[in-house]
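*Asks:* kindly generate the corresponding structure for this input.
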Amino acid sequence: MSAAMSKSTHLTEGPIGKSLFLFSLPLLFGNVLQSLNGTVNSIWVGSYLGESAFAATSNANNIMFFLLSLVFGIGMASTILIGQSVGAQDIHRAKRVVGTSALFFLALSVMIALLGWLFSNAILTAMHTPTDAMPYAIAYLRIIFIGIPFMYGYNFIMMILRGAGDSKTPFYFLLLSTVLDIVLNPVFIFGLGPAPRMGTAGAALATFIAQFVSLACLVAHLYRKRYFLRLTREDRGLLRFDRQIISSLVRKGIPMGLQMMIVSTSGLAIVNLVNSFGSVATAAYGAAMQLSGYIQMPAMAIGGAVSSIAAQNVGAGKWDRVHKTTLLGIVFNIVMTGVLVGLIYLFNRQTLSLFLKDESALAIGMTVNHITLWSFILFGITFVLTGVIRSTGSVIVPLGITFVILWCVRTPLAYYLGQYYGLHALWWSFPISFMVNLLIISSYYLWGNWREAKMLQPPKTSESTESASG
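*Replies:* Just a heads-up that it's a prediction; the model follows:
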C-alpha cells in the first residue's frame, strides 16, 4: 500500500513543469484518440452515407455530450476529493469516495439509458433535427443510449485514476477502445462478412462494443495489479451511500455538472439555430466542430492536468505549487493551441474536405473556421484557470460565470446575429463570448475567494454555511 501510495503522490513533489507535461500528455493523446475515433466515424458516415446521415450523427453526438455532462460534475468532485485525499495521504477517505461514487454512477446510468431509449424520438424532434436526417438519428441514438452504463462506467474509473495521479492507465484502455471502434465501424456500417448492414446504427453499435470491452479489460487490469484504490472483499462496507461523501458530491458535483449542462445545452441551442438553415449548414457546422474539437484538446488536457495536480497540492497545503501550476498551464496552452490553430488555418479547405463533399457546405465550414478558430486560444486560458479554481472545491461562481457567458451573451447574440444578419454573422458570437469569459474568470482568479473553499465539511457541522465555497 505504501509503495502504491507514494507512487501516486508524485504530483506534490518535483519540477512542476515536468509533472504537468508528463501528466497532460496521456490526457492530450486520449483526447486525440477520442476525437480521431469520432472523426473516422464521421468520415465513414459523411463520405459514404451522405449529408443527411452526417447531420443525424452530429445531432446525436451533441446529445451524447449532454449526457456525459450530467455526470461530469460528480466525476470531477470525486476526482478532486481523491486528489486532495491522496495529497494528504488519507487513502481510507479516497476509498470511501470510490465506493459511494460507484453506486451513484451505476444507478444514474441505468436510469438514463432506459429513459433515453424510450424518448429518443421526442428528444430529436425537440432539437428540430432535419426531417431527412431523423431516421438515421433515431437508429444511432437508441444504441448509444443502450451503451450509456458502459460509457459512464469507463469515465468514472478514468476520473478516479486521474485524481490519484495516474493518467497513463486510462490512456492505454482508451487506445484499446478506439482501435476496436475504428476497426468495427465499417464492419457494421456496410455489413462486412457475417455482420448485417446497419448504416448509422452500425457506427453506434461499434462504439458500444468497443466501450464494453475496454471497460471490462480496465476493471480486470486494476484488480490483477492490486491497484491501491480498488475495493476488495474487506472494503465492501465502503460500497454504500456515505452521508458525508454524498453531501460533498452533491454540493460540489451538482454545480460542476450544471456548468457542463449549461455548456451542452447552449451547444444544443446553437445546433438548433443552425438546423433552421438546413442540412447543408448543419453538416458544415458539424465538420467545423470536429476540427475545433482538436483545437480544444490541449486546453482540455492541460486543464485536466492542472486540476489534478492542484488538487493534490491543495491537499498537501503547498499553495506555491498551485499558483506555479496555473502559470505553466497557461503558457503550455498558448503554445500548443496556437500551433494547432495555425495549422488549421493553413489547411482549412483540405481538412474540411475530409468530412464534406458539397461545395456550399465547404464554403460555410471555411467561414466558421476563419471567424472562430483563433479565439479558442482564449478559451484554453479560461479552461486552465477554471481547472485550478475548481481543485479547491470552488464551484458556485464558475457556474454563474458560465451561465452568464453562454446564456446571456453567446446564445442570445448568436440568435440575434443569425436572425438579422444571416448564417455567417452568427459565428462571431463565439470569439466575443470567449473574450468576455476570459476577462471575468481572470478577475475571479486574481481577487476571488476560491482559495478558501473546502470539499468536505465535518459531519457534525453540516449545517454550517459555505460562504467560502465560491
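*Asks:* all contacts plus neighbour counts: C-alpha atoms, from now on.
*Replies:* Will do.
*Asks:* which residues in the stretch 1-150 of the chain form helices?
*Replies:* Assigned by DSSP state H, counting those that start in this stretch, the helices in the stretch 1-150 of the chain fall at 2-8, 16-48, 51-87, 91-118, 120-126, 134-146, 148-163.
*Asks:* and the very next helix or strand once past the last one, what's buried?
*Replies:* On the C-terminal side of helix 148-163, the closest following helix or strand by DSSP states H and E is helix 168-190. Within helix 168-190, the residues that qualify as buried are 168, 170-171, 173-178, 180-182, 184-190, counting by 16 or more other C-alpha atoms under 10 Å.
*Asks:* ok, now stretch 118-129?
*Replies:* 120, 121, 123, 124, 127, 128, 129.
*Asks:* let's have these in TSV, adding distance to residue 250.
*Replies:* Putting these into TSV (distance: C-alpha to C-alpha, whole Å) gives the following:
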residue	distance to residue 250
120	28
121	31
123	27
124	29
127	29
128	33
129	34
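*Asks:* what's the farthest-apart pair in these?
*Replies:* Pairwise distances among these were taken by C-alpha to C-alpha; the largest, 12.8 Å, belongs to 120 and 128.
*Asks:* ok so, going back, which of the helices of the stretch 1-150 of the chain sits closest to residue 445?
*Replies:* It's helix 51-87; of these, that one is closest to residue 445 (C-alpha to C-alpha) at 18.1 Å.
*Asks:* burial check on residue 104, number of neighbours?
*Replies:* Using other C-alpha atoms under 10 Å, the number of residues around residue 104 comes to 16.
*Asks:* ah, wrong one, I meant residue 44
*Replies:* For residue 44, the count of nearby residues is 22 (other C-alpha under 10 Å).
*Asks:* distance of it from residue 37?
*Replies:* Per C-alpha to C-alpha, to the nearest Å, residue 44 is found 11 Å from residue 37.
*Asks:* and what of residue 358?
*Replies:* In terms of C-alpha to C-alpha, residue 358 sits 23 Å off from residue 37.
*Asks:* compare these two (neighbour count), which wins?
*Replies:* A direct count of neighbours by other C-alpha under 10 Å for residue 358 and residue 37 places residue 37 higher, at 21 against 14.
*Asks:* give the contact list for the residue lying closest to residue 73 once chain neighbours are set aside.
*Replies:* Closest residue to residue 73 apart from its sequence neighbours, by C-alpha to C-alpha, 6 or more residues apart in numbering: residue 257 at 3.6 Å. Contacts for residue 257 were tallied using C-alpha atoms under 8 Å, 6 or more residues apart in numbering; they are 69, 70, 71, 72, 73, 74.
*Asks:* for comparison, sequence B:
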Amino acid sequence: MSSIRLQSLTQGDIRKQILRLALPIMGTSFVQMAYNFTDMAWLGRLGSKSVAAVGVVAVLMWLSSSISTINKTGSEVTIGHSLGRGSTDEARRYASHNVSMSLLISSVLAILFLLLPSLFLGIYELESDVSAQALAYLRIVACGLPFTFAATAFSGIYNGAGLSSIPFRVNALGLALNMILDPLLIFGLGCGTAGAGIATLTAQSFVFGLFVYRLKKQDKLLDCFAFFVRPDRIHSGRIIRIGLPVAALNSLFAVINMTLGRLVSEQGGHIGVATLTTGGQLEAITWNTSQGFSTALATFVAHNYAAHKGKRIFSAYRYTLLYCSIFGILGTVLFVFFGNEIFRVVVPEKEAYLSGGIYLRIGGYSQLLMMLEIATQGLFYGTARTVFPAAISIGGNLLRIPLALILIGMGFGLESVWWAISISSMLKGIAIVCGLPYLNKRIKRNNQIQLTTQ
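*Replies:* Take a look at the predicted model:
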C-alpha cells in the first residue's frame, strides 16, 4: 500500500478543496516561471542584449514545456478518472505510461535543439553577439529537458491524486537552488549568459532527483509505480487523445509567439524582443494564477465526473470563476496603471522599461477575459473533452498574426503586436463560453447515467 494518503475529492467542502488544490499548483507554476524570470532579472544587469538572448531561448523552452503537457494533462485526467472510479491499479498503469512517454519525447526534443540550434534561433534574426549568447544558453538548458519533462509528469501524477502541495514544495527547493547559483555563476565566476544556463540545468536535475526520492522512498505514491514500461496502445492512446490537443494549442501558441517575435524584431530591434519576452514573463503572473485554478478545477472535475457527481462540478466552476475574477481585476489595475514600475524591476534600462510599460498597459485590458478562457478550459479538461477549448485557443492565437500585420500596415508600429495579443485574448474568452451549454448537457447526462444504474 502507498505510504501517503490519497485525497478524496468526491465529498467534502468544495471551496476548501479548490483552494487547497489551486494554491500549490499556482505556486508550482510561479516557480517554473521564475526560473527564466530569475535568469532575466540577473542578466538585466548586464544589459538588454543579454535579456533578449535568454528571452528567445525562453520561448523555445516554452515550446518544450507546451509539448510536455501531453503527459501533464494526461496524468491529471487519467489518474483523476481512475481514482474517482476507485481503481488504484489503473492509476498506477497510467502513471508509468506518462513517465515513460515524457522521457522518450524529451530526449528526441533535446537532440533536435543540440544538433539544429540555428533552425530555431534563426527565426528572430538577432544581432550576431545576441545570437551567440542565445546559442550558448540553449545548448546548456537543452540538456536538462529529460529532467524537466519527467518532473512535469511527476507533478501531473501528484496533482491527479489530489496532492498538489508536494510538487510545489519540490519545485520551490529547485528554484531556491537556482536563485543561489545565478548570481554566483553569472557574476561571481564571470560566466555571464552561460552561467544562467548552468544554474538552471543544475536546479532542474536536482528537482528530478528529489521527485524520484519522494516517489520511491518517502511517499511511495501508487505503490512505487515503474518509471519505464513498454507503452501499450490502450493507455498511451488515451493519454495522447487527452493530452495532445492541449499540447498542440500550447505548442502552436509558442510558435505564433516566435513569429510575432520576428515582427517585433523588425519593428523594434532587440528592445522590442526584450519587451515581448520579458513582458510575457510578467503577464504570466495572471496567466499562471488562472492556470492554477484551471488545473485544480480539472483535477476536481475528473474525480467527480468519474464518480457521476455533476452538482459538485457546477459548484466548483462557479467558485473558480469567482476566484479568477478577483485576481483578474487586480492584474488589470497593476498592469494598466503601474506597468512602467513593474517592468523596471526586471530591466532598469529606461528605453526598455518604457516600452514594457506600454506592453503591460495594453495587455492589462484583456486580463479578465483571458482568465475566463483559461479557467473554463479546466472544466472541459476534467471531462476529457480537450478538443473544443484547444480549437478556440488555436483559432484565437492564429488571429494574432494577420491582425498584427493589418495594424502594422495602418502605421501603429510596435504597438500593433501588443494590441493583436490583447484583442485576441478577449475574443477567446468570449468564444469559449459559447461551448458551455453543450458541456453542461454532457455532465448532466453523465450524472443521469449513474442515477439510472442505481
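*Asks:* about what we covered before: out of the helices of the stretch 1-150 of the first structure, deepest packed?
*Replies:* Comparing the helices of the stretch 1-150 of the first structure by mean neighbour count (mean count of other C-alpha atoms under 10 Å), helix 51-87 ranks first with a mean of 26.
*Asks:* mean per-residue distance, it to the second structure?
*Replies:* Superposed on the second structure, helix 51-87 of the first structure shows a mean distance of 0.9 Å to its aligned residues (mean C-alpha distance after the TM-score superposition for the first structure).
*Asks:* what span of the second structure lines up against that helix?
*Replies:* Against the second structure, the aligned range for helix 51-87 of the first structure is residues 48-84 (TM-score structural alignment).
*Asks:* what's the counterpart of residue 342 of the second structure in the first structure?
*Replies:* Per TM-score structural alignment, residue 342 of the second structure is aligned with residue 351.
*Asks:* what of residue 243 of the second structure?
*Replies:* Here residue 243 of the second structure is matched to residue 253 in the first structure, going by TM-score structural alignment.
*Asks:* now do that match against residue 109 of the first structure, distance only.
*Replies:* 16 Å.
*Asks:* can I get the helices of the stretch 1-150 of the first structure in a markdown table including distance to residue 447 of the first structure?
*Replies:* Listed next are the helices of the stretch 1-150 of the first structure as a markdown table, based on distance: least, C-alpha to C-alpha, whole Å:
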| stretch | distance to residue 447 of the first structure |
| --- | --- |
| helix 2-8 | 32 |
| helix 16-48 | 24 |
| helix 51-87 | 22 |
| helix 91-118 | 31 |
| helix 120-126 | 42 |
| helix 134-146 | 43 |
| helix 148-163 | 27 |
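*Asks:* so who does residue 399 of the first structure touch?
*Replies:* If you count contacts by C-alpha under 8 Å, 6+ apart, residue 399 of the first structure has them with 255, 256, 258, 259.
*Asks:* helix/strand/coil for the residue nearest to the last one when sequence neighbours are not counted?
*Replies:* Translated: residue 259 of the first structure. Among residues not flanking residue 259 of the first structure along the chain, residue 399 sits closest, at 5.1 Å (C-alpha to C-alpha, 6+ apart). Here residue 399 of the first structure is helix, with the state taken from DSSP: H, G, I helix; E, B strand; the rest coil.
*Asks:* what does residue 291 of the first structure align to in the second structure?
*Replies:* Match for residue 291 of the first structure (TM-score structural alignment): residue 282.
*Asks:* so who does that match touch?
*Replies:* residue 343.
*Asks:* if we can go back for a sec, conserved subset of the contacts of residue 257 of the first structure in the second structure?
*Replies:* On the basis of both residues aligned by TM-score structural alignment, their matches' C-alpha atoms under 8 Å, what survives of those in the second structure is 69, 70, 71, 72, 73.
*Asks:* with adjacent residues omitted, what lies nearest to the first one?
*Replies:* Distance criterion C-alpha to C-alpha, 6+ apart; nearest residue to residue 69 of the first structure, sequence neighbours excluded, is residue 260 at 5.0 Å.
*Asks:* please apply the same query to the third one.
*Replies:* Excluding the flanking residues, the one nearest residue 71 of the first structure by C-alpha to C-alpha, 6+ apart is residue 257, at 6.2 Å.
*Asks:* the host helix or strand of the one you found vs helix 51-87, what angle?
*Replies:* Using DSSP H and E, residue 257 of the first structure maps to helix 254-275. If you take axes from the mean of the first three to the mean of the last three C-alpha atoms, to 10 degrees, helix 254-275 of the first structure sits at 170 degrees to helix 51-87.
*Asks:* ok, then the element right after helix 254-275 of the first structure?
*Replies:* Once the chain leaves helix 254-275 of the first structure, the next helix or strand it forms, by DSSP H and E, is helix 279-316.
*Asks:* and the angle from that next one to helix 148-163?
*Replies:* On the basis of the same axes, to 10 degrees, helix 279-316 of the first structure is oriented at 40 degrees to helix 148-163.
*Asks:* once aligned to the second structure, how far is helix 279-316 of the first structure on average?
*Replies:* When the second structure is superposed, helix 279-316 of the first structure averages 1.3 Å from its matched positions, counting by mean C-alpha distance after the TM-score superposition for the first structure.
*Asks:* contact partners for residue 220 of the second structure?
*Replies:* For residue 220 of the second structure, the contacting residues are 2, 3, 4, 214, by C-alpha under 8 Å, 6+ apart.
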